[in-house]
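Novice: generate a structure from the sequence data that follows.
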Amino acid sequence: MNGQEFSKVGVEESKEIWRSADAVCFDVDSTVIQNEGLDELAAYCGKGQVVKELTMRAMQGGMSYKESLKQRLDMLQPSLETIQGFTRAHPPLPHQGCGLPPCLTKDVDKLVEVLQERGVDVYLVSGGFRSLIAPVAKLLNIPLENIFANRLKFFFDGDYGGFDESQLTSRTGGKAEVVSYLKQQEGYTRLVMVGDGITDLEAYPPADTFVGFGGNAVREVVKEKAPWFVNDFGTLISELQKED
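Specialist: Purely as a prediction, here's the structure:
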């Protein structure tokens, strides 16, 4: 982390950083959307349960992220045709409370809109795949260049060819590297990471604070270690609307 010294912050300081943030990085699966995108792809491929178990192990720190990702994709072997069919059959939907995946989490669209109106740059930083996340970004009016996620590779005939292991988000600690890169390249001084999982918690520091999100799934270690933990995005909107 470039040899810098970081200090942890408490709840009140986290709220103050949130209100004055110049950039916010959101995790996607179980944060911006209600489900885990790769799990839904696995269900589409008829291998939902075994992949979901691996996802849970990765979320809880049971194996390295890259190892978990490789195992899940090796099971699925998703072709380009499969990915295209899945995204056509499962376009992202606004929050409806109906459980249809992929469904936006309640109030996330309002939160992104409020942040952008305040001049805050919004990013999606995910261990999922860009091809599955791009439709979500479009629905939220987040520029596609503000997505940091993994990339699938395909052979000339469209068969699965692995994933791009050079992407920062493909490895443990990758989200912290993305945050460091953004702070260095863009000069952000109050960058907030928001997410539900261990990989999101790992981004703090270098993120100036971390907001743990439990609106879709509560990871106990995240709830315990996050300087500020919320169960809904309405809380974050309300905090932005307070007088500084």
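Novice: going by C-alpha atoms from here, please, whenever you check contacts or count neighbours.
Specialist: Fine.
Novice: what sits against Asp200?
Specialist: 27, 175, 193-194 (C-alpha atoms under 8 Å, 6 or more residues apart in numbering).
Novice: would you turn those into CSV with distance to Met75 and secondary structure?
Specialist: Supplementary listing: the contacts of Asp200 in CSV, determined by distance: C-alpha to C-alpha, whole Å; DSSP: H, G, I helix; E, B strand; the rest coil:
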residue, distance to Met75, secondary structure
Asp27, 24, coil
Lys175, 25, helix
Met193, 31, strand
Val194, 30, strand
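Novice: all strands of this protein, in order?
Specialist: 23-26, 121-129, 147-150, 152-154, 160-163, 191-195, 209-213, 228-230 (DSSP state E).
Novice: picking up where we left off before, and of the contacts of Asp200, the nearest to Pro205?
Specialist: Met193 (9.4 Å; C-alpha to C-alpha).
Novice: next, the second sequence, to be compared with the first:
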Amino acid sequence: MFTCTLIARPGLLDPALVTSLQGAWGGGDAVWLSADESAEFALESVPSNLWDVWADVQKLGVDLVVQSVEGRRKKMLLADMDSTMIQQECIDELADEAGFGERVSAITAAAMNGELDFDGALRERVGLLKGLPESVIADVLEKRITLMPGGPVLLATMKANGAYAALVSGGFTAFTSAIAAKLGFDENRANTLIARDGVLTGEVGVPILGKQAKVDALEEITARLGIIESDVLAVGDGANDLGMLLRAGMGVALHAKPSVAAQCDVRINHGDLTALLFVQGYSREEFSGA
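Specialist: I've put the predicted structure just below:
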């Protein structure tokens, strides 16, 4: 048995669209998870024209997910940080302080789209930060970093329902530790920016945590918790997230780079992070911390 979930920004999901799709696909009765925002209905099989319909409703500002009903509610959240749990790329913000903002942003975009080797791209970008006072990290955190909408509710709701949450980033521990504490993640993993005498050296600690490190985290944490990979919801937006997105029971491409989204069955382009609750079957009344 399968379920079809439709998600839009609050107030923008037209009931007529839900009814039309339900009829065209021979779906069961619609269940509204949030009025004019998210609805779902049961299906006996995955529709043959799923991706054609997905493309059509995307033009209406609607995300559509068809998945197996079994095991929808996950026991673990494995999340990327930059442009996923926060709205920025931390290294781009640091580079902007150093006067290399545009140059570094271009490298970041290419690396996240899978056009550059992650390790090399990270070393190159960190090298441009050499000489920057270490104190700039706290300044960037305070003045430039904002949480992705829906993140606090996502964490609060999943944890209230017994899920474990891990933040795994190709970014830096100076940021993941702060974001993990703010949102309530149980653990965080990232790279280390090296500083001496209060100044960034332009070096990053080794080994560098990239794509494989996220897969390693998935394997290690599930083994430690005594759960399996199908119990995990992974979310990210870049090429270095693909390993964990394709291995997890539910891999969500959130506002992702085109090359990344194309490889994922769950793509959220219009909703915020609470969409990850709707696709698990939570209704808005079940949300925590709202």
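Novice: next, the TM-score between them, please.
Specialist: Here the TM-score for the pair of chains, by TM-score structural alignment, normalised by the length of the first structure, is 0.79; 216 aligned residues with a C-alpha RMSD of 2.4 Å.
Novice: thinking again about what came up before, farthest-apart pair in the contacts of Asp200 of the first structure, please.
Specialist: The span of the contacts of Asp200 of the first structure, defined through C-alpha to C-alpha, is set by Lys175 and Val194 at 11.2 Å.
Novice: for whichever residue in the first structure pairs up with Gln88 of the second structure, what are its contacts?
Specialist: Aligned counterpart of Gln88 of the second structure in the first structure: Asn35 (TM-score structural alignment). Contacts for Asn35 of the first structure (C-alpha under 8 Å, 6+ apart) come out as 29, 101-103, 216.
Novice: what of Leu147 of the second structure?
Specialist: Leu147 of the second structure makes contact with 85-87, according to C-alpha under 8 Å, 6+ apart.
Novice: so which of these hold up in the first structure?
Specialist: Among the contacts of Leu147 of the second structure, the ones still in contact in the first structure (both residues aligned by TM-score structural alignment, their matches' C-alpha atoms under 8 Å) are 85-87.
Novice: possible to save those residues as JSON lines with distance to Ser259 of the second structure and neighbour count?
Specialist: Converted to JSON lines, these look like this (distance: C-alpha to C-alpha, whole Å; neighbours: other C-alpha atoms under 10 Å):
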{"residue": "Met85", "distance to Ser259 of the second structure": "20", "neighbour count": "25"}
{"residue": "Ile86", "distance to Ser259 of the second structure": "21", "neighbour count": "17"}
{"residue": "Gln87", "distance to Ser259 of the second structure": "20", "neighbour count": "15"}
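Novice: JSON lines for those residues, including distance to Tyr282 of the second structure?
Specialist: Formatted as JSON lines, those follow (distance: C-alpha to C-alpha, whole Å):
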{"residue": "Met85", "distance to Tyr282 of the second structure": "20"}
{"residue": "Ile86", "distance to Tyr282 of the second structure": "23"}
{"residue": "Gln87", "distance to Tyr282 of the second structure": "24"}
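Novice: return the subset of the residues you listed lying in helices.
Specialist: If you go by DSSP state H, these have nothing in helices.
Novice: which single one of these is nearest to Phe185 of the second structure?
Specialist: Of those, the one sitting nearest to Phe185 of the second structure (C-alpha to C-alpha) turns out to be Met85, at 10.9 Å.
Novice: find the nearest non-adjacent residue to that closest one, please.
Specialist: Met148 (5.2 Å; C-alpha to C-alpha, 6 or more residues apart in numbering).
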